[in-house]
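A.B. asks: 3D model of this:
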Amino acid sequence: MYERLKRLYQEGRASEAMLKNAVKRGWITDEEMQEIIASKKEPEVPVSTPESR
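C.D. replies: Take a look at the predicted model:
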């Protein structure tokens, strides 16, 4: 559930309120919620593949 919520939050399809609700339901921990929120603020580094060179 952590990975799904992280992806949805980064895509803008989940809000902080939704993450807080997920903590209340026991789907993720409070620490995981903080990691998800922090991950959106960090720029994603694209992975270089041989095909993209």
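A.B. asks: make it CA atoms for all contacts and neighbour counts henceforth
C.D. replies: Noted.
A.B. asks: for the protein, what's the longest helix?
C.D. replies: Among all segments of the chain classified by DSSP state H, the helix with the greatest residue count is helix 30-41.
A.B. asks: Name the residues of that helix that are buried.
C.D. replies: Residues of helix 30-41 classed as buried: 32-33, 36-37 (neighbour count, 16 or more other Cα atoms under 10 Å).
A.B. asks: What is the neighbour count of Tyr2?
C.D. replies: Using other Cα atoms under 10 Å, Tyr2 has 16 other residues around it.
A.B. asks: okay but it is in contact with Glu32, surely?
C.D. replies: Yes: using Cα atoms under 8 Å, Tyr2 is in contact with Glu32, at 7.2 Å.
A.B. asks: One more sequence to fold, the one below, so I can look at both together:
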Amino acid sequence: AEIDTVEKLAKLVPCEHEDLLNVTLRLLLNLSFDTGLRSKMVQADLLPKLTTLL
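C.D. replies: Predicted coordinates for the structure are as follows:
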């Protein structure tokens, strides 16, 4: 069951702890293959946060 996973992960981006950020980004990448979760990522304003990390 989905329990606001994307919203909780969005709070961790950006993060000062490099290992935590790395694991969070990898998890978000895996979750992004689900169209529903991908749209939640857009709604959670993750795209601007992710582009600042580039």
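A.B. asks: Can you pull the TM-score for these?
C.D. replies: After superposition, the two chains reach a TM-score of 0.35 (TM-score structural alignment, normalised by the length of structure 1), with 39 aligned residues with a Cα RMSD of 3.8 Å.
A.B. asks: Val23 of structure 1 touches Ile36, doesn't it?
C.D. replies: No: at 12.0 Å, Val23 of structure 1 does not count as touching Ile36 under the criterion of Cα under 8 Å.
A.B. asks: sorry, back to before: contacts for the longest helix of structure 1?
C.D. replies: Applying Cα atoms under 8 Å, 6 or more residues apart in numbering, the set of residues contacting helix 30-41 of structure 1 from outside is 2, 5-6, 9-10, 16, 19-20, 23.
A.B. asks: those helices in structure 1, which residues are they?
C.D. replies: Using DSSP H, helices in structure 1 cover 2-10, 16-24, 30-41.
A.B. asks: The last one to helix 16-24, inter-axis angle?
C.D. replies: Computed by axes from the mean of the first three to the mean of the last three Cα atoms, to 10 degrees, the angle separating helix 30-41 of structure 1 from helix 16-24 equals 150 degrees.
A.B. asks: Tell me where structure 2 has strands.
C.D. replies: Across structure 2, reading from the start of the chain, there are no strands by DSSP state E.
A.B. asks: Please go through it and pick out the longest helix.
C.D. replies: In structure 2, taking DSSP H as the definition, the longest helix is helix 18-31.
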